[in-house]
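Q: Just need the structure, nothing else, for what follows:
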Amino acid sequence: MGVNPKAKKVIFLLWILIVPVGMWYTYQTYPPHDADNWVELSAFLLLTVIVATMPIDINNVPIFLIQWITLSTFLSFGLFVEMVFSQIAVIALLLKLRVQKDQYFRFPLNGLMFFIVSLGSGAVFYMLGGQTGVSLVQHPHRLGLAVLYVVLYYVLNQIVLSFYLFLFNGRKVSFFGKDFIVETITTLITFPLGFVLYMLYYQIGLQALLFVGIPFVSVSIIFNRYYSSEKINGFFQKAAEIGHQMAERHEVNGVIDLFIQKLSEMLPVDYAYILETIDDQELKLIRRIEDGEVLSNDLPGLKKNEGIIGNAWVKQKAFLFSSKKEWNDINIGYIHELAESILCVPIARNKKVIAVLLLASKQKRAY
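A: Below you'll find the predicted structure:
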């Protein structure tokens, strides 16, 4: 269940009414220290943006591992700087993910959620006598308050997330569900790293960002590369399984239906068209599926070099488009007006194109 347009407007309005005023209040109540040290602030901000733009992709779900750097920023410069950096991190992440226009509400939504969590946990930390920019190693009480801040941050994040899902998505989720497990694991992994970064920074300065930041970024790159390789191997395995299943079918229509069905399970497909060549002169539509419904094949045929499909036939190469503006000028019929991403592939036998497959999705950058 998606967020309705009215709720999106409310989210934008809440951010405008709460975050700027809250930032001003935070600056006045908990002023930052070392705020004039622009070199070190810039270094922390750069690391924040780098980490934010490198989420770990697991099963097509980006895992945002920014908590450790925001913790170190909070302990080093105070609540206000941590809030500002968190807002910038959210913007950097969503720009990296290239969210679609109808998902722009995620900018103020995530910014508002981070603001509430930061303010709540930070205010309690200061209220209990916590201090930032001080040594933690020689003062167990200070370290204990810093750990309490982490726990509060974690709990508030879960509460705010659950409240959002219930209020705007109508989902009553279990507090100890799958999201809880993922968040718990990332917290246990990343927050200790934040303490290490802060303690090293307090001792040796900016060199700490290199000692901790470079290994973390390297591991993130390696992990994403590994997952991409596993994902590709998974596609190859599924393709082999589809080939075996198709070989068991003896009717042409059965083979085509199975082919489209399996492709739809592997890829986001809203529209699918298969055209076969007729006497090497024309492409004739033999299967047309839109929004999961099989429609009649009464559309006119295509000649060579006509539109995307005709060019794929003649040039014997695949075409990939990420958005409608990339293909709208060369399209000739067939493709639904709501389609964005397109994958058009010629099907060859004995080095001769016998058909052309076109898949389309309403999502941008779906393939």
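
Q: going forward, measure contacts and count neighbours with C-alpha atoms only.
A: OK.

Q: Give the residue farthest from the middle of this protein.
A: Computed with Cα atoms, centre = their mean, the residue of the chain farthest from its C-alpha average is residue 279, at 45.9 Å.

Q: That one and residue 5: what is the separation?
A: 51 Å (Cα to Cα, to the nearest Å).

Q: and the helix or strand containing residue 161, what other elements does it pack with?
A: For residue 161, the host element (DSSP states H and E) is helix 140-168. Applying 3 or more Cα pairs under 8 Å, 6 or more residues apart in numbering; DSSP states H and E, one finds that helix 140-168 contacts helix 106-127, helix 178-204.

Q: now whichever helix in the chain runs longest and helix 178-204, what's the angle there?
A: Ranked by number of residues, the top helix in the chain under DSSP state H is helix 207-247. Here helix 207-247 runs at an angle of 150 degrees relative to helix 178-204 (axes from the mean of the first three to the mean of the last three Cα atoms, to 10 degrees).

Q: Helix 207-247: what's the following helix or strand?
A: helix 252-266.

Q: One more, so I can put them side by side:
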Amino acid sequence: MSRSKNITVWLIWLAVFPTSMAYLYFAIEPNFQGYWFDLIAFAIVMCAVSVFPIQVGSITILFVNGVSFAVFLYFGLIAEIILTQLALVALFISIRLKKSEFYRIATNSTMLFLTSIFAAVVYYTLGGTHGVLSLSTLDEIIPLVGYVIGSIVVNQFLLTIIDVFVKGNKFSAVPKSLFIDGLTTMMIFPFGLILYILYLEIGVPGIFIVGFPAILLSVVISTYHKGRKVNTYLHDTSQIGHELSKKLNVKSVLDTFITEVEKLIPMSNLYVYDISNSSRSMTVIRHVDREQDKGLEDLSLVYGEGFAGRIYKDQKALIMLSRKQLDKIPDLELPDEVHSAIGVPILRGNSVVGVIVIASKQIRAYEKYHLMLLEILGNFLSVAIENARHYQSEKNKSQRDRLTGLYNYRYFTEHLEGYALDLMEKGLEEKLSVVLFDLDSFKKLNDTYGHEAGNEVLIELARRLEAYIGERGIVARYGGEEFTVLLKGIEHSEAIQLAEDIRYMIAQEPFVIQQHMIEGEDQVKVYVTASIGVATYPDHCESPEELIRQADRSMYVGAKRSGKNRVASAAVAM
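A: All right, here's what the predicted structure looks like:
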């Protein structure tokens, strides 16, 4: 909620509650002499019930309303307001209200206060009184019905105001909470009447005879609801695992993991560390800070250092719920504003290969089930990363040349055919050029310096080509000492110029070889040249599939046979 709305809510509370409460007290002048023990007993039951709220969606159901109803009937409005406000305090303490939600203290206090007053006004208007009631005549029953209906109406009215003006939600003429509110009222207010009647009959023991089952029922239902909530989280966690298993590269795995975890576990910061067990160091590979757009790329820790380093060292999950606990960790890497943190190791076999840390600026932001969820997600992440790396490795083996690391002939031809088919299906026209070249007299180089030296030349040439071409095209090893480059969306003249640049780059800078057969030399510099052929679709062929054949023909006919170390165009060779 915005700062201005927060201030407005508290100003309204200050204007309404303290002054109105003081006025009511002096106007009514309640006298509880001789009933303090009874009121304390009611307060104990109300606070105990408040500690275990029943949550249905966004609606909180409390048996407090039934107890407060009994208090109202016997002791009057002032006692009911005071005990209800005490129960509200107990509720907020039990749910560990976050700092960002402190506005709820003012909104709920004001709402309960106004509901009590409005319902009481209806009750008094219809002739209702306090003390010992027989509840057997219409004169007593009608005010009770008016009290119940009045409390529902004003409660829904105030909830709508809070929902629209405080939370910013859309207005609804028939709010979803109306049905739940009416249903729970039918259950809670009869409970209040039973409590009231039993209190009249046997006094304070009656409060606990009725109150204890109410407390027990609240505990059971609250625990059941919490269990269902955890089961829902576990189901969501399982779905995240399925999503992660679908990703075929590590980046997608990490991106999906972070997106889904942010929905499941409250956080202000998230860190994913990669561990190098050889150097016993940790490096952040993913970082999320909800208040900063930029990532944290340079954070690194060593074995045992900081919060994440301790998890690495101990090889077990860790949860800390206050800044006082966190400050005891030497070299803490978490921001000063963080007050809660959980972390789990990412295990592969018996080794820690990574660490996940989630932090919050709230005190006691996490429970044990959050840590359990994160441990499960950490296992899913470990398996997904391993699968993605295995897939990528196998993919590289099928697409990459083992010696140079460039794409191989199979990938190059499949990519060209697939890209050409995509253009045709979309009805697009785009020029495609293939630059095909062969190293001149490469057999002689192998015979002179050895095949290991020849491999060094091929590896270095691959490195130069990738650095020079970059994102402008696709470089592949065609076979042996032949290489090819696919260029998209450029004119034939530009492709010719790029081929000339490649030829010049190869010919002008010598290749330094270490593994050679020349005795007495540590390293040898050799000069290599290349004959290059260039073809462009649709300038020189009717289909992209013919490009390689046209480029190959232009290389042999136009370059090799014309003296080598030159560039030839398919336009000349045709």
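
Q: on that earlier part again, distance from the helix holding residue 161 of structure 1 to structure 2 after superposition?
A: Compared with structure 2 after the fit, helix 140-168 of structure 1 shows a mean deviation of 1.8 Å (mean Cα distance after the TM-score superposition for structure 1).

Q: can you give me the offset of that helix from its chain's centre?
A: In terms of Cα atoms, centre = their mean, to the nearest Å, the gap separating the centre of helix 140-168 of structure 1 from the centre of its chain is 23 Å.

Q: tell me which residues in it are buried?
A: 142-143, 145-150, 152-158, 160-164 (16 or more other Cα atoms under 10 Å).

Q: Distance check, the residue sitting nearest the centre point of structure 2 against residue 321 of structure 2.
A: Centroid check for structure 2 by Cα atoms, centre = their mean gives residue 262 as the closest residue, at 2.3 Å. Using Cα to Cα, residue 262 of structure 2 is found at 19 Å from residue 321 of structure 2.

Q: what do you get for residue 206 of structure 2?
A: Distance from residue 206 of structure 2 to residue 321 of structure 2, by Cα to Cα: 40 Å.

Q: Show me what residue 94 of structure 1 aligns to in structure 2.
A: The alignment partner of residue 94 of structure 1 in structure 2, by TM-score structural alignment, is residue 92.

Q: Could you list which residues are in contact with that match?
A: Shown in contact with residue 92 of structure 2 (Cα atoms under 8 Å, 6 or more residues apart in numbering): residue 105.

Q: how big is the offset of the helix or strand where it lies relative to structure 1?
A: Assigned by DSSP H and E, residue 92 of structure 2 belongs to helix 77-94. Compared with structure 1 after fitting, helix 77-94 of structure 2 has a mean deviation of 1.4 Å; criterion: mean Cα distance after the TM-score superposition for structure 1.

Q: What residues of that helix count as buried?
A: 77-81, 83-92.

Q: what does stretch 352-362 of structure 1 give?
A: 353, 354, 355, 356, 357, 358, 359, 360, 361, 362.

Q: Look up the closest residue to the last one, ignoring the ones flanking it.
A: Of all residues not flanking residue 362 of structure 1 in the chain, residue 339 sits nearest, at 4.5 Å (Cα to Cα, 6 or more residues apart in numbering).

Q: Roughly how far does the one you found sit from residue 283 of structure 1?
A: Residue 339 of structure 1 is 21 Å from residue 283 of structure 1, by Cα to Cα.

Q: okay, these two: which has more neighbours?
A: For residue 339 of structure 1 and residue 283, the more surrounded residue by other Cα atoms under 10 Å is residue 283, and the numbers stand at 24 against 18.

Q: doesn't residue 299 make contact with the more buried one?
A: No. The criterion here is Cα atoms under 8 Å, and residue 283 of structure 1 misses it with residue 299 at 10.9 Å.

Q: How about the contacts made by residue 186 of structure 2?
A: Per Cα under 8 Å, 6+ apart, neighbours of residue 186 of structure 2: none.

Q: Residue in structure 1 paired with it?
A: So residue 186 of structure 2 corresponds to residue 188, using TM-score structural alignment.

Q: do the same with residue 80 of structure 2
A: Match for residue 80 of structure 2 (TM-score structural alignment): residue 82.

Q: Skip the chain neighbours and tell me the closest residue to its match.
A: The shortest distance from residue 82 of structure 1 to any non-neighbouring residue, by Cα to Cα, 6+ apart, is to residue 74 (5.0 Å).

Q: wait, isn't that neighbour in contact with residue 86?
A: No. Applying Cα under 8 Å as the test, residue 74 of structure 1 and residue 86 come out as separate, 10.3 Å apart.

Q: what does residue 228 of structure 2 align to in structure 1?
A: Counting by TM-score structural alignment, the partner of residue 228 of structure 2 is residue 230.

Q: roughly how far apart are residue 313 of structure 1 and residue 276 of structure 1?
A: Counting by Cα to Cα, the gap from residue 313 of structure 1 to residue 276 of structure 1 is 10 Å.

Q: got it, and residue 40 of structure 1?
A: Plainly put, residue 40 of structure 1 is 63 Å away from residue 276 of structure 1 if you go by Cα to Cα.

Q: More neighbours: which of the two?
A: The neighbour count for residue 40 of structure 1 versus residue 276, taken as other Cα under 10 Å, is higher for residue 276 (21 against 16).

Q: so that one is in which element?
A: Per DSSP H and E: strand 271-278 holds residue 276 of structure 1.

Q: Ok, residue 283 of structure 2 next?
A: In this structure, residue 283 of structure 2 sits in strand 281-289 according to DSSP H and E.

Q: how big's the offset between that strand and structure 1?
A: Mean for strand 281-289 of structure 2 is 1.9 Å (mean Cα distance after the TM-score superposition for structure 1).

Q: That strand vs strand 269-276, what angle?
A: Using the same axes, to 10 degrees: strand 281-289 of structure 2 against strand 269-276 is 160 degrees.

Q: what distance separates strand 281-289 of structure 2 from the centre of its chain?
A: 15 Å.

Q: buried residues in that strand?
A: Buried-residue list, strand 281-289 of structure 2, by 16+ other Cα under 10 Å: 281, 282, 283, 284, 285, 286, 287, 288.
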